[in-house]
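Asker: next comes the sequence, and after it the predicted model I'd like to discuss.
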Amino acid sequence: MDPTPLGRQALEIWLSGVDAVRSERLLQSAVRRKGDRIAICDEQFSLPDIGKIAVVGGGKAGAGMAAALENVLGQQLLDEKVTGWINVPADCVRPLHKIHLHAARPAGVNEPTAEGVAGANQILEIVEQLGPRDLCLVLISGGGSALLPAPVPEISLADKQDVTRFLMHAGATIHELNTVRKQLSRIKGGGLLRHCRAGRTISLLISDVIGDPLDIIASGPTVEDHSTAADAIAVLEKYAGSPPDVPQTVLDYLKQSETEKSPHAAALSPVTNHVIGNNRMAVAAAAARARELGYAVHDLGSDNAGEANECGIELANLCRSIRDDHQIVAPPVCVISGGEPVVHVVPTDKPRKGGRNQQLVLAALDVLWHDGLPRIAILSGGTDGEDGPTDAAGALADAGILEKAVENNLDPRSYLAINDSYTFFDACGGLIKTGPTHTNVMDLRVAVIS
């Protein structure tokens, strides 16, 4: 990537937002140790009064959270009291002192796997062996739903994979997807807490969901589930889910569960859930950096959803109106927003690759194609460093990237039509590649207008 000066500033602002929500930083702000006492958010614990400390969980930020927690606790305490297991993507695995990082899925493949099931079972075994004097710390972050698969006995892993793929390709929201996942799981929807025998459980969460709903983040392993099998059926009916796209075993299990008392209604152990990081923090940090660089900030908030193509078109039109008509505020302006759109994946026999951020930026570029993008740079990226099944976090469009696209005779509409945004930006140098960032607070968009 060789962006223009404007593009480089957009990237710098975006990276400032990501850096503010890195899991190590968030964890160290939430957990502190002084002598024989440990403070977890607003609670104080005497270490001599604690038996064992179990650290379990899953998510894309799990490796950074676990490493930071080990640093806070210290080697002696780790050796004396701590055991741990965190399910993470394969490219996040690294050796830690006592907390095991388990490769629960390959990098860039956001689906449940047999390895994830094995790790989730290990986590349930760990928490089942705790006692009244023990403390269970649960580290949860975005991506935890796919990283912590534990299908109910009536449902196979293949069934779970099929229904997950169907809903993702149909454009289901994260709320809808997790509503179904919770009903098919032994660990989601408070399942981890139902297995836990610790006297005290504290869950630290980095949110990747609009509004930070505790029951939706990683499908709520430590949160009572108020959704029902009927709610899950309604989601599948909304997207016309039926065999062979949705396995008959899934439909039969949900229909049977409608008439039976849900195991999710069982009493839960005492727990406190703390959200220690979210998209609002990333947007605020990005806005602060933009102001330092001399931009007026137009903050669109952190609750932006919608369809990626439509979001890209709206952002492009907003940037053009600010540049040309000085609407809202006169340039130089930085437009910042967070959230998570969806992509409607179209059927095609052609090879294609992409993600929602790349799709959004390509849709914006298409709007401004004949404009030439003077004085505008638009960037959208996943704060986790992943965008769909690709090795890119997202994409950047500026005047230089558009010029290279024209030189290579690239037609954005043909790539948009089959969700092949990665191929387009790979050819013109617009991909943003960070590798795993060890955090996940949805997506962050930055547009700068000079």
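Answerer: In hand now; what should we look at? In this text, all values refer to a predicted model and were calculated from it rather than measured experimentally. Residues are numbered from 1 along each chain as shown.

Asker: C-alpha from now on. contacts and neighbour counts both.
Answerer: Will do.

Asker: any chance you could map the strands in the stretch 1-150 of the chain?
Answerer: 31-34, 37-40, 43-46, 53-58, 82-89, 99-105, 135-141 (DSSP state E, counting those that start in this stretch).

Asker: got the buried residues for the fifth one?
Answerer: It stands for strand 82-89. Residues Val82, Thr83, Gly84, Trp85, Ile86, Asn87, Val88, Pro89 are the ones in strand 82-89 that count as buried (16 or more other C-alpha atoms under 10 Å).

Asker: let me have the residues you listed in CSV, adding distance to Ile210 as columns.
Answerer: Below are these laid out as CSV (distance: C-alpha to C-alpha, whole Å):
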residue, distance to Ile210
Val82, 33
Thr83, 32
Gly84, 29
Trp85, 27
Ile86, 24
Asn87, 23
Val88, 22
Pro89, 23
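
Asker: what's the residue closest to the geometric middle of this structure?
Answerer: The C-alpha lying nearest the average C-alpha coordinate of the chain belongs to Gly142 (C-alpha atoms, centre = their mean; 3.6 Å).

Asker: related to what we said a few turns ago, now distance to Pro389 too, for the strands of the stretch 1-150 of the chain, in a markdown table please.
Answerer: A markdown table is the format used below for these (distance: least, C-alpha to C-alpha, whole Å):
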| stretch | distance to Pro389 |
| --- | --- |
| strand 31-34 | 33 |
| strand 37-40 | 35 |
| strand 43-46 | 39 |
| strand 53-58 | 19 |
| strand 82-89 | 13 |
| strand 99-105 | 12 |
| strand 135-141 | 19 |
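
Asker: this is the other structure I want to compare:
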Amino acid sequence: MSVDPQQLLRELFATAIDAAHPQQVLEAHLPADRSGRVIVIGAGKAAAAMAQVVERCWQGEVSGVVVTRYGHGAPCEKIEVVEAAHPVPDAAGLAVAKRVLELVSDLDETDRVIFLLSGGGSALLALPAEGITLADKQSINKALLKSGATIGEMNCVRKHLSAIKGGRLGKACWPATVYTYAISDVPGDLATVIASGPTVADPSTSAEALAILKRYAIDVPASVRNWLQSPESETVKPGDPSLARSHFQLIARPQQSLEAAAVKCRQSGYSPLILGDLEGESREVAKVHAGIARQIVQHGQPLAAPCVILSGGETTVTVRGNGRGGRNAEFLLSLTDSLKGLPGVYALAGDTDGIDGSEDNAGAIMTPDSYASAAALGLSASDELDNNNGYGYFEALDALIVTEPTRTNVNDFRAILILESPKHDA
């Protein structure tokens, strides 16, 4: 193959991002009637880019406010763009959440609301329930992020501690018509999980939220425990009439990005194998990927090289050390430790929003030389993994991927490129 392996991996990543960008996917889903007044609200890492599309396409009066992560803004003329903190909410997110709720709290049945939703919206639209402080939510959020809890579990807790999530925003809009356009960043693409489902009914319960906190041994103040034990903490349930005029449309999902990358693979002469959206500990998911890569190299199963293994989803990291690095760096470090320089195997892992966890990189690239090159620098892959230091490991190899914010988010993207190579015992 004449294609440079690292360049191909970067092109696959770019293809995956482009397939989920608001500029590509939103316009076709907007209402056919784009005249008259519309109120636009939104939250997530793609919110500003989505707002730009609405401004460009809407023919009537447009106003509103959206919130996105710091650095993920984009210039809009009619819709205000506010930036706030992610993944741990801050005062800016609290303030804009109050404004959003006020903006939709006195509408009538002739009004239309467009809600632009994408990954990160749960932390960015932070309005704690009555009696719960922002500091409470911040500490619980931090603990959940370090615990290894899945995104669904984290959002179950977030919804029941919120005055705006779990369908409450949709209820506040009644009797206006609400159109929610969502870019999914969660395995399974469940509307109730994407940014904690502010405009859709939620079947989860406060008892489940309490059980999750107990499962991960997360201490909470008495005010939080008392709230979760109160019937008032329940979210808006399926069948609630206040959501009868609330419509939800998924406009981009991880599978679309994986399929777009698969097309790019075929065009470049490589057979793709899509594993789909995956969850689990990053280091363990990496071990499974390593096993598949070895099987391909040694036995040509489940497909022959040259090929590319593709996967997405949202893995988790249980923080044990003091190193730097998000989910994707952790995955790639574990993969490097597992493969130990297996010839002909290259890999990229990155977050499609351009930010791996809370670092300044989207992810990193592994080559067959990474393991030995790092060892020559005195870096042990297993030791760095113990310290959760994927960022430091790949920074030393000058192998970090820095994209800047992409203004979309269909979560993690992983590609393992396997070239034709002699069989190797590993």
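Answerer: Cool, got the structure. Predicted model, so just to flag it, every value in this text is computed and none were measured.

Asker: on that earlier part again, what is the equivalent residue in structure 2 for the residue nearest to the centre of structure 1?
Answerer: In structure 2, the residue paired with Gly142 of structure 1 according to TM-score structural alignment is Gly119.

Asker: end to end, how far does stretch 299-308 of structure 1 reach?
Answerer: 19 Å (C-alpha to C-alpha, to the nearest Å).

Asker: sorry, back to before: would you tell me which of the strands of the stretch 1-150 of structure 1 gets closest to Val335 of structure 1?
Answerer: Ranking the strands of the stretch 1-150 of structure 1 by proximity to Val335 of structure 1 (C-alpha to C-alpha) places strand 135-141 first, at 26.7 Å.

Asker: now the closest one against strand 82-89, angle please.
Answerer: Here strand 135-141 of structure 1 points in a direction 10 degrees away from that of strand 82-89 (axes from the mean of the first three to the mean of the last three C-alpha atoms, to 10 degrees).

Asker: tell me how far strand 135-141 of structure 1 is from the chain's mean position?
Answerer: Centroid separation for strand 135-141 of structure 1 versus its chain: 17 Å, with C-alpha atoms, centre = their mean, to the nearest Å.

Asker: give me the mean deviation of that strand from structure 2.
Answerer: Following superposition, strand 135-141 of structure 1 is found to deviate from structure 2 by 0.4 Å on average (mean C-alpha distance after the TM-score superposition for structure 1).

Asker: residue range for whichever strand or helix holds Thr423 of structure 1 in structure 2?
Answerer: Applying DSSP states H and E as the criterion places Thr423 of structure 1 in helix 421-428. Mapping helix 421-428 of structure 1 onto structure 2 (TM-score structural alignment) gives residues 390-397.

Asker: now the strands: where do they sit in the stretch 151-300 of structure 1?
Answerer: Using DSSP E, counting those that start in this stretch, strands in the stretch 151-300 of structure 1 cover 200-206, 271-277, 296-299.

Asker: which of these sits most buried?
Answerer: Ranked by mean neighbour count, the strands of the stretch 151-300 of structure 1 are led by strand 200-206 with a mean of 24 (mean count of other C-alpha atoms under 10 Å).

Asker: spatially nearest residue to the equivalent of Asp398 of structure 1 over in structure 2 (excluding sequence neighbours)?
Answerer: Using TM-score structural alignment, the equivalent of Asp398 of structure 1 in structure 2 is Thr367. Leaving aside its sequence neighbours, Thr367 of structure 2 sits nearest to Tyr346 (C-alpha to C-alpha, 6 or more residues apart in numbering; 4.5 Å).

Asker: and Arg25 of structure 1, by the same measure?
Answerer: Residue nearest to Arg25 of structure 1 in three dimensions, not counting chain neighbours: Ala68, with 7.9 Å by C-alpha to C-alpha, 6+ apart.
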